[in-house]
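>>> need a 3D model of the following:
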Amino acid sequence: MPDITPEVLRRFDVSGPRYTSYPTADRFVEAFGQEEYVLALRQRKVGSVGKALPLSLYVHIPFCESLCYYCACNKIITRHPERAQVYLRYLSREIDLHAAHCGVGQQVSQLHLGGGTPTFLSDDGLRELMNIIKRSFTLVPGGEYSIEVDPRTVDEQRLALLAELGFNRLSFGVQDFDPEVQKAVHRVQPAEQVFALVESARRLGFESINVDLIYGLPRQTPESFERTLAQVAQLRPDRIALYAYAHLPERFKAQRRIITAELPMASAKISMLARSIDVFAKAGYVYIGMDHFALPEDALAVAKRQGRLHRNFQGYSTQPDCDLIGLGVSAIGRIGATYSQNVKTLDEYYDAIDQGRLPVTRGLALTRDDLVRRAVIMSLMCQGEVLFQPMEEAWLIDFQSYFEQELQQLHTMTEQGLVSINEEGIKVTPMGWYFVRGVAMVFDRYLQANRNRAKFSRII
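Reported below is the predicted structural model:
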């Protein structure tokens, strides 16, 4: 465990992408639309003959019953459950359109329901959605099937239904256990409720339970967050996702309800992060990378030890690098050497499907340089190293000359103790793992070209 002090965190606190993809989503263009996406789907179908390449599915459920003030997700606040029924009908039609282009029965090894609040759907709605998915896709045994859960929307019976439907991983949105913080962000959920749900989930046999936390929220202090950390250590989820709150009220309307004067200072945020790293390490958690921690026996920690860690639009994953189909409003997908994103409003989404069109509004066809750099960045983000010879053989490049400028930039990071470089390759140090986004940014051609990092969240 490196000595991650507040001073070290402050030194490397810069803005930068999270690299759930490269190039990042801000590079997507509207010139990439339905026609280009359909071509990618058809090429995948042709290329998969006899291979049954696995797929990952992401389904976006945008509805929430109440507004969480910190939220930057694409969501619709409503207390009308019938709106979800209409949405499911259109999701079914979008899935049918995909099946028409890439075939029925494609094997799926990873499914994630996000939002919004996926558990906004009723029991019947959840059953209907899973039936729709299974009608067109084959969920393979041993896959990762996860759903984001608002603790206020479920009880043990609902968790039992999720297990019955095939979900084996849950992610509970906790953010903070402190009652004053919960009031300030309009998300009140007693700690006892979360503890009871996690106990029920374990009893029901879910393979992995994740808890989301956010530091930097209004009314948070290092002392109050210390109490939340102690409760999380006692709860002992299999995985912890610890995010820094980015206050961008000019971009996200919900955040305008947060009282700016109640936000903790930067020094307090850094103190919270430093204590989080220390508490989780002492509790036996493995630092996976970025903002993820896992118990040593969790599949994510095992994958990291074995060099099998991958990264996609949902974050770190144990699943092999595979194509991703995004379903629903604003969902992002990746097929072959392309990225795509659906329209962001319900009206646009319904209109596209009523016209018999896939609701893609923008995307990107990757160049050879994009693919080379993606391979380097994902190797850094997932394995913490880049080996020159395998990269040269895979992409037919001379690494030293292709990335001459980038290697020069990395020399500063070697002096700072973040990376080491030798004749075999680049290796991220134990301390560098906590700032791996900054290391990856060196190889981001777009970021280096325009230096416009203000639109990204800060690393810390």
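>>> use CA for all of it now, contacts and neighbours both
Will do.
>>> just checking, next helix/strand downstream of the one helix or strand Glu148 maps to?
Using DSSP states H and E, Glu148 sits in strand 137-149. Note on strand 137-149: by DSSP H and E, the next helix or strand toward the C-terminus is helix 156-164.
>>> okay, the angle between that following helix and strand 137-149?
150 degrees (axes from the mean of the first three to the mean of the last three Cα atoms, to 10 degrees).
>>> wait, isn't Phe388 in contact with Ser401?
No: with contact defined as Cα atoms under 8 Å, Phe388 does not count as touching Ser401 (11.4 Å).
>>> of the two, give the one with the bigger neighbour count.
Counted by other Cα atoms under 10 Å, Phe388 and Ser401 do not tie: Phe388 has more neighbours, with 18 against 10.
>>> ok, for that one, nearest residue in space, not its chain neighbours?
Nearest in space to Phe388, with sequence neighbours left out and distances taken as Cα to Cα, 6 or more residues apart in numbering, is Gly425 at 5.1 Å.
>>> can you pull the buried residues of the strand holding Glu148?
Under the neighbour-count criterion of 16 or more other Cα atoms under 10 Å, strand 137-149 has Phe137, Thr138, Leu139, Gly143, Glu144, Tyr145, Ser146, Ile147, Glu148, Val149 buried.
>>> from those residues, which is closest to Ser171?
Glu148 (4.8 Å; Cα to Cα).
>>> let me see the contact set for the closest one.
Contact analysis of Glu148 by Cα atoms under 8 Å, 6 or more residues apart in numbering lists His112, Leu113, Gly114, Gly115, Thr117, Pro118, Thr119, Leu170, Ser171, Phe172, Gly173.
>>> where along the stretch 1-150 of the chain do the strands fall?
55-61, 63-64, 76-77, 106-115, 137-149 (DSSP state E, counting those that start in this stretch).
>>> distance to Ala244 for the ones you listed - can I get that in CSV?
Listed next are the strands of the stretch 1-150 of the chain as CSV, based on distance: least, Cα to Cα, whole Å:
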stretch, distance to Ala244
strand 55-61, 23
strand 63-64, 22
strand 76-77, 23
strand 106-115, 19
strand 137-149, 19
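>>> looking at these, spot the one closest to Asn210.
Among the strands of the stretch 1-150 of the chain, strand 137-149 comes nearest to Asn210, with 9.2 Å by Cα to Cα.
>>> and the closest one, how far out from the chain's middle?
Centroid displacement of strand 137-149 relative to its chain, using Cα atoms, centre = their mean, to the nearest Å, is 16 Å.
>>> specify the angle between it and strand 55-61 in degrees.
Between strand 137-149 and strand 55-61, the angle comes out at 40 degrees (the same axes, to 10 degrees).
>>> to compare with the earlier structure, here is another sequence to fold:
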Amino acid sequence: MKATKLEWDESILKKYNVSGPRYTSYPTALEFSGDYQLEDYVSCIESIDKDKSLSLYIHIPFCQNICYYCACNKVITKDHSKSERYVSNLIKEIKMVAAKSPAKVLRQIHWGGGTPTFLLMEQIAAIMETIRESFIVPDESSTEISIEVDPRALRIEDIKTLAHMGFNRMSMGVQDFDPDVQKSINRIQPYEMTRDMVVEARKYGFQSINLDLIYGLPLQTRETFKDTLEKVIEISPDRISVFNYAHLPHRFKPQRRIIAAQLPSPSVKLSIFEYIIETLQKDGYLYIGMDHFAKPDDELAIAQQNNCLHRNFQGYTTHEEYELIGVGVSSIGSMNGQYHQNVRDLEDYYEALDAGRLPSWRGVGMTFDDKVRKKVIFDLICHFETNKKEVEQEFDINFDSYFSKELSLLDEFKNDGLLTEDEVALKVTGKGRLLIRNICMMFDAYLNELQVTTSFSKVI
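The predicted structure follows:
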């Protein structure tokens, strides 16, 4: 697939700027149900094809400071002894899951949170040792082992330690380098601290480094964000994720500490986003999709060019859709056409594992219709097109008949120049790529007006 530059059309963006899912799964997590029982989860693990490759997600919920914008499931504490019980139970869960899974080869390992580097290096090493004892982890050069890093919670000398453990990819939260913005969100993180961490990671062979930014935070303006973006480009990460801040204080308690009057207006926010796109594309970054940009030689960009980009709960991923096992409190997995999530509360997590049970909470099994729609949605969100003939062959349907309602809903998108359609494919134009979530929503059988207005962030 040839890289296509984004086309900015402010009137179109304003017209379609509604709330919608990010489609890290389909059905989305809103459809997960407690009707999905522990027995369903155990059966799902036990029936994984032994020849399948696996991906493992490890959730570490602890953070030593609260960032007011954050919507993640986390535990705020400066008491590092609180992680001891968690680590011992996490090790127990990893062993239990591995014992039940016929498949053993791990091709991807991702640590997220919270703040994974809240843990001591010895604790991270113990978990990695358990993983290697419980699964087969091929040579690090062919296995992605990534970790989300908070520079405020990691000594620079620990980068070398992480590299020696096999970590080869890193994602680092920045959000904004402006001191006033940092103060307003309770995240003080000097530019030099971030820069030095990236330099050290390069020194020890980390293959891909991502920096996270957020636009729409308090006190941000186009001018202040210009300074942040210049510093980010100077650091030169392989990937840059630029997230739209969703102010949902009714859902996320920490956001109540943000002064709403200090949030940028919709027009200022749009101006910041326009500047981000112009600057990153001018500097050679390619737009991957959603909020993600990457250098042309990065794995994400290459995978998209080769039509083998995929998406899961960690965002875009570069390999085939491995069976994804999630461990740790609130973690989510995807296996055998089923989604599963662990309990969200620490005490519930400990209670289950102390009783010798996997800490299952809820999930959902995919219907035939779900699988068809997921194929179309993920094709669009990863490659900005879906091939009708491929869908028809895979699912033995007639695309135009099956999606007659959806195709009629897309007429307005086509009239506005966001999408083209012929007998073979639906293709998103350069002008439509920023609104890919809107296009995908037309194929979502579960969406209703209440969900859209109360449960999801704005697309821009």
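>>> sorry, back to before: measure the residue nearest to Phe388 of the first structure to Leu407 of the first structure for me?
Plainly put, Gly425 of the first structure is 10 Å away from Leu407 of the first structure if you go by Cα to Cα, to the nearest Å.
>>> wait, Met441 of the first structure touches Gly16, no?
Yes: Met441 of the first structure is within contact range of Gly16, at 7.1 Å (criterion: Cα under 8 Å).
>>> burial count for the nearest residue in space to Thr453 of the second structure that is not next to it in sequence?
Once flanking residues are discounted, Thr453 of the second structure sits nearest to Ser19: 6.2 Å by Cα to Cα, 6+ apart. The number of residues packed near Ser19 of the second structure is 20, by other Cα under 10 Å.
>>> quick one: contacts for Lys76 of the first structure?
Not quite, residue 76 of the first structure is Ile, not Lys. Counted by Cα under 8 Å, 6+ apart, Ile76 of the first structure has contacts Pro62, Phe63, Cys64, Gly116.
>>> check these and tell me the two furthest apart.
Farthest pair in the contacts of Ile76 of the first structure, by Cα to Cα: Pro62 and Cys64, 6.8 Å.
>>> what are the buried residues along stretch 83-94 of the second structure?
Using 16+ other Cα under 10 Å as the test for burial, stretch 83-94 of the second structure gives Ser83, Tyr86, Val87, Asn89, Leu90, Ile91, Lys92, Glu93, Ile94.
>>> mean per-residue distance, that stretch versus the first structure.
Average distance, stretch 83-94 of the second structure versus aligned residues of the first structure after superposition (mean Cα distance after the TM-score superposition for the first structure): 0.8 Å.
>>> from the chain's centroid, how far away is that stretch?
Counting by Cα atoms, centre = their mean, stretch 83-94 of the second structure is centred 24 Å from the centre of its parent chain.
>>> just to revisit the earlier point, I figured the residue nearest to Thr453 of the second structure hits Ser457, correct?
Yes: counting by Cα under 8 Å, Ser457 is a contact partner of Ser19 of the second structure at 5.0 Å.
>>> show me which of the buried residues of stretch 83-94 of the second structure is closest to Leu263 of the second structure.
Lowest distance from Leu263 of the second structure to the buried residues of stretch 83-94 of the second structure (Cα to Cα) belongs to Ser83, with 34.9 Å.
>>> what sits against that closest one?
Listed by Cα under 8 Å, 6+ apart, the contact partners of Ser83 of the second structure are Phe62, Leu119.
>>> what about the closest residue to Asp49 of the second structure other than its chain neighbours, how many neighbours?
Of all residues not flanking Asp49 of the second structure in the chain, Ala103 sits nearest, at 6.2 Å (Cα to Cα, 6+ apart). Neighbourhood size, Ala103 of the second structure [other Cα under 10 Å]: 21.
>>> now do the contacts for Ala103 of the second structure.
Shown in contact with Ala103 of the second structure (Cα under 8 Å, 6+ apart): Ile48, Asp49, Lys50, Asp51, Lys52, Ser53, Leu54.
>>> didn't Glu321 of the second structure look like it was pressed against Phe313?
No: counting by Cα under 8 Å, Glu321 of the second structure stays clear of Phe313, with 11.4 Å between them.
>>> tell me which residue of the first structure lines up with Ser33 of the second structure.
By TM-score structural alignment, Ser33 of the second structure lines up with Val29 in the first structure.
>>> and the helix or strand encompassing Arg373 of the first structure, how far from the second structure on average?
Using DSSP H and E, Arg373 of the first structure sits in helix 368-383. Its matched residues in the second structure lie on average 0.8 Å from helix 368-383 of the first structure after superposition (mean Cα distance after the TM-score superposition for the first structure).
>>> in that helix, what counts as buried?
Buried-residue list, helix 368-383 of the first structure, by 16+ other Cα under 10 Å: 370, 372-383.
>>> stretch 97-114 of the second structure too?
Within stretch 97-114 of the second structure, judged by 16+ other Cα under 10 Å, the buried ones are 97-98, 100-114.
>>> centre of the chain to that stretch, how far?
On the basis of Cα atoms, centre = their mean, stretch 97-114 of the second structure is displaced by 17 Å from the centre of the chain it belongs to.
>>> stretch 309-328 of the first structure too?
9 Å.
>>> quick one: residues in contact with it.
Identification of contacts with stretch 309-328 of the first structure by Cα under 8 Å, 6+ apart yields 20-21, 53-61, 91, 94-95, 109-110, 144, 299-300, 303, 308, 332-336, 341-342, 349, 378, 381-383.
>>> for the stretch 201-350 of the first structure, what spans make up the strands?
Taking DSSP E, counting those that start in this stretch as the criterion, the stretch 201-350 of the first structure contains strands spanning 208-215, 239-244, 286-289, 292-294, 310-312, 315-317, 323-327, 332-335, 338-342.
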